[in-house]
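A.B. asks: Okay, predicted coordinates and the sequence, questions at the end:
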Amino acid sequence: MTTGFQPQHADFTDLATGFVPFPADRADAYRRAGYWTDRPLDSILGDAAARWPDKPAVIDPAVSYTFAELAARADRIAAALLRHGIRPGDRVLLQLPNTCQFAVALFGLLRARAVPVMCLPGHRSAELNHFAAVSGAVGLIVPDVTAGFDYRELAAELVANNPALRFVFVDGEPGPFESFTALADFDGPIPEPAPVDPDLPALLLVSGGTTGLPKLIPRTHNDYRYNATACAQACRMTGDDVYLVALPAGHNFPLGCPGLLGSMTVGASTVFTTDSSPEAAFALIDKYRVTVTGLVNALAKVWTQACEWEPVLPTSLRLVQVGGSRMTPDEARYILDGLTPGLSQIFGMAEGMLNFTRPGDPLDVVLNTQGRPMSPHDEMRVVDENGHDVPPGEEGELLVRGPYTLNGYYRAEDANARSFTPDGFYRTGDRVRIFADGPRAGYVEVTGRIKDVIHRGGETVSASDLEEHLFAHPAIYAAAAVPLPDEYLGEKICAAVVFSGPPITLAELNEFLDQRGVSAHCRPDVLVPMGTLPKTAVGKVDKKKVVAEILARG
């Protein structure tokens, strides 16, 4: 497989450079099936504004906009961005917290035909410099200060390191940069949006970083519009629903599964919160009568436990999607009994493929599986270590392709060579089995993973990437990043370290990692000194033995 990315011969500013499109035969099949409509992604908002102009579209604790107001605001933002010099196809890093401004910025960029790179609030210089360099981004939209962190200082560093990054807009006190809020005051003519190629990327999501720094995931207008629409239909969402964005809005899960975008396809309102604590979230759920939300397993358990003492309970919830890590049947039962009358287990990835249990599925299926594919055209194979298909019902690595699953990471030839089969199946790195018969037939059970990652609170953390940072510390001779079980996070990050001299503390280590620009969610929760690291027969660190030794210590 080729990515088409040859930087020495290609225009790096061109959006199509380094993008791997869907093969023509499969694209034709998805159009014939009606999944792909050849309409731009922002038409989701345009359709909603035409059908439900006066209905609340987005709400946060400070402000709300109807669909018509949001569309008008996005149009002004788009016109102002174009006036500043941003061109269709330009990539712009978008890093805003969960507020209505996130939706305004997202649709403003889409209406300008720019391509948002969906950064998360926790990303720091290591990731953002990488995203800027790979994408060739020309712009950046950030808050001023959030949760005590000054994003303007980070922006200054990014601009110094990336000469192409010419446009920086700050939501709040702009400091040395321009005000994002002022863009919405644009009172000039609003141009018609430029035409788009619906088979090119509408936005770039970020991967969980299973190896090295996170990769960029191109989601086309066709595939992502279908993703959001089909998810909303599968969750039986209607205009009477209200969706709560409790996870970072730039994540695929709360953005389009069904999230903000899926909610818009049926005229449902979306509520944003930057505080996902039970006290704050329950108050918003009660105030706006929220009916649907998506949570990671750890947060869902915290919310369920809080139902035992919080005075205001989330009684309006009808469906809670839970993903990010596999739930045991007991955990699923606990959440179903204590938090919500409707639970949907979801197993998916920003790369595309989504499996989830549906409203109306038998209880046995909801408790014991991670769902079935969203689309009839999703293709799944389960293979052994040699790439051969295993017998039905047996375990192996899940390979997938379909109408909303990528065909290659953006500008990542080496990763694509590892991650895709010659016939275009994406290697998920997840160990699964697909039930072959009975009421669970066709449903997926996630039994483990093949890639060396840690699932911490819904974030996928690359062990190898963290280890590279650990090795850079002068006091560390050898290190292994391993997962330890945690009741609330699912897994916590443990740095098992052999010191070359006087040991350092966890706080000192994380201060060092902070200075290297490592995201907060990727830093160790536990530091365990070890005399040596056990090895396998071929000389690799035996991480199973590392974990066993640590757990044996109590």
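C.D. replies: Yep, that arrived. Source: prediction; values computed, not measured.
A.B. asks: CA atoms for contacts and neighbours, from now on please.
C.D. replies: Fine.
A.B. asks: Next, the contact list for the most centrally placed residue in the chain, please.
C.D. replies: Residue closest to the average C-alpha location in the chain (C-alpha atoms, centre = their mean): His251, at 2.9 Å. For His251, the contact set (C-alpha atoms under 8 Å, 6 or more residues apart in numbering) comprises 118, 120, 205, 350.
A.B. asks: Who are the contact partners of the last one?
C.D. replies: Neighbour list for Ala350: 205-207, 217, 251-253 [criterion: C-alpha under 8 Å, 6+ apart].
A.B. asks: Assign a three-state SS to the closest residue to Gly262 other than its chain neighbours, would you?
C.D. replies: Spatial nearest neighbour of Gly262, excluding adjacent residues (C-alpha to C-alpha, 6 or more residues apart in numbering): Ala228 at 4.3 Å. Classification of Ala228 by DSSP: H, G, I helix; E, B strand; the rest coil places it in helix.
A.B. asks: Verify the stated contact: Val168 with Asp144.
C.D. replies: No: Val168 lies out of contact with Asp144 (C-alpha atoms under 8 Å); the separation is 11.4 Å.
A.B. asks: After the helix or strand hosting Ala105, which helix or strand is next? Please name it.
C.D. replies: Assigned by DSSP states H and E, Ala105 belongs to helix 100-111. Sequence order places strand 115-118 as the next helix or strand after helix 100-111, per DSSP H and E.
A.B. asks: okay, now the one to match up with it:
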Amino acid sequence: MILTNQNRIEDFTRQGWWGDDTLYSLFLDALDKCSAQEALVDPKNRQTITGDAPKRLTFQEVNETVERYASIFFEQGLRKDNIVIIQLPNVVELPMVYLALSKLGVISSPIPMQYGAYEIEAIIEEVSPQAYITIQSFNGNAHAEKFSSIFVKGEKKFSLGKVNSFLNIDNSYPDSNSHELQQSYTNENPCSANDIFTICWTSGTTGTPKGVPRSHNLWLPMAKAAAFVSETKEGDTLLNPFPMINMASIGGFLFNWLLCKGKLVQHHPFDLNTFLDQISTENVKYTIAPPAIMNMLLNNPVILDQNDLSSLRCIGCGGAPLSEWMVETFQNKYNLTVQNIFGSNEGATLLSSRNEIDDPHLRAQYFPRFGVEGLDWSNPVSKIIKTKLVDVETNEEIHEPEKPGELLISGATVFDGYWNAPEANAEVFDEDGFFKTGDLFEISPQDTQKKYYKFCGRCKDLIIRGGMNISPEELDNLLSSHPKMLEVAVTGYDDEILGEKVGVVAVLAEGETITLNEIIEFLTDKKIAKFKMPEDLRTVNTLPKNPVGKVIRRELKDLFN
């Protein structure tokens, strides 16, 4: 399925920004050169996560499983341009499922393990999937069987582990002629680099969850930018601690792993002791971690002294502003470079690396102004995108320093639009085709030659709790039907560990009282994911609103902070 218009494909291909590589073709290249090399490694604590033993696989062993998976999926009727919902933790099977589906030209739509029936049913409605792939148990709890009943339109259901009404791909083997038929089919129906590889999910800039289709050609420039920041070399070991469902992990690790023909070590869910142990025992060269973890490590030097991180060439960090103190201390005291990363599923890509900004204070605060005329940067992504800031009120472009504006971006990393959402797409692209990120930046002061962007906040009201996006509008709509509430609005409030938590501000009906537990029970009945649950409550007489009646969420946040 190709969604990119032909003129865009021809333009980017002519300029050398896009090519012919797919995830699967990159794997075949690595297999050809490194078949006996170790390729995929499970989390050490897999037994706790999934109930079975961790695996270590060479490229050849990966290939054998990928071929088996592809033949199983083909035998069960999956074909090019079908869509499959994938809900798997970071185990070695996840990249192999991606590879098998990529070979067939089937579109992968990965979702977080935290998603519940409410979110999955909405995605089913959006993409009409042909199949669902998940796992028998997760963290000691039955997982697949919870969602069996919501797939009611003949979707194929596959699992890792034995589950009623699911095909267990752990121990299933296709018929003797299925492999040959699968090979003939893929030869006759090749997947191109412009075909859609994934539909990831984001709350985007429109408030409600949207599918983000990305082709192989849209993913690869982001992967190459990540390889530049991680200073990846052939044969490197990469440690992926973020769920492999979005930009940070698919671009930064899945594709990057194959580009460097290295070893990918999986980690999930995040466990600090396991994470640090993996770095030292696996000789990890690059990984990523949220700012809260990096700050916590410096505040607990005993932990750092007990673990050997000397193998790391650098570590990526993003999702929230970085502390200058943190970046400087790791660089000067521990000889560890912290790279500042900003990106999105839609294709926003700003990367502040040491080989472009050596000063840790500047690197913590600023990002290079990629794609701005007159500024030259060495990261390859800077040559294939354009960025600008616009005033959120007037839409006029901002050229002066220290004036916040919305970041807009266009180019070879930027998606073509949300899945099946023409109205949302009309809102998020300007007349020149720039994507409106919904994020506020400002140009750095004159004494920095105005070379950098500084992150200021979000135009949108999206809540980011522990790296998970939460739409306040979605929760508003769900809670608005609560019988005790006249009005309600949800906001994020600051939290040192998670970044933000969810708070509810309610105007109650006369004579009513309400508790946080009542609200949680109400939302639990709606079957929403647990990470969206509110953790604090305020009641007020009126909600703050602007002249046209829109709730002013920034004032709600002040009620909690």
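C.D. replies: Structure's in. What do you need? Keep in mind the model is a prediction, meaning the values are calculated, not measured.
A.B. asks: Which position in the second structure pairs with the residue nearest to Gly262 of the first structure?
C.D. replies: The equivalent of Ala228 of the first structure in the second structure is Ala223 (alignment by TM-score structural alignment).
A.B. asks: residues contacting that match?
C.D. replies: Here Ala223 of the second structure is in contact with 251-253, 255-256 (criterion: C-alpha under 8 Å, 6+ apart).
A.B. asks: same question, Ser108 of the second structure
C.D. replies: Ser108 of the second structure neighbours (C-alpha under 8 Å, 6+ apart): 83-86, 98, 101, 197-199.
A.B. asks: what does Asn222 of the first structure give?
C.D. replies: 35-41, 198-199.
A.B. asks: Can you get me a residue count around the closest residue to Gly467 of the second structure other than its chain neighbours?
C.D. replies: Closest residue in space to Gly467 of the second structure, ignoring its immediate chain neighbours: Gly319 at 6.7 Å, by C-alpha to C-alpha, 6+ apart. Neighbour count for Gly319 of the second structure, taken as other C-alpha atoms under 10 Å: 20.
A.B. asks: From Val117 of the first structure, how far out is Gly108 of the first structure?
C.D. replies: 13 Å (C-alpha to C-alpha, to the nearest Å).
A.B. asks: Could you do Ile450 of the first structure as well?
C.D. replies: 28 Å.
A.B. asks: between these two, which one's more packed in?
C.D. replies: Shown here are Ile450 of the first structure and Val117; by other C-alpha under 10 Å, Val117 has more neighbours (28 against 13).
A.B. asks: What's that one aligned with over in the second structure?
C.D. replies: So, by TM-score structural alignment, Val117 of the first structure is matched to Ser109.
A.B. asks: who's in contact with Met244 of the second structure?
C.D. replies: 89-90, 94, 110, 250, 254.
A.B. asks: Is it possible to get CSV of these that adds neighbour count?
C.D. replies: Shown next, in CSV, are the contacts of Met244 of the second structure (neighbours: other C-alpha atoms under 10 Å):
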residue, neighbour count
Pro89, 26
Asn90, 24
Leu94, 21
Pro110, 23
Ile250, 23
Leu254, 22
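A.B. asks: Go through those residues and say which is closest to Ile357 of the second structure.
C.D. replies: Closest approach between the contacts of Met244 of the second structure and Ile357 of the second structure, by C-alpha to C-alpha: Ile250, at 25.3 Å.
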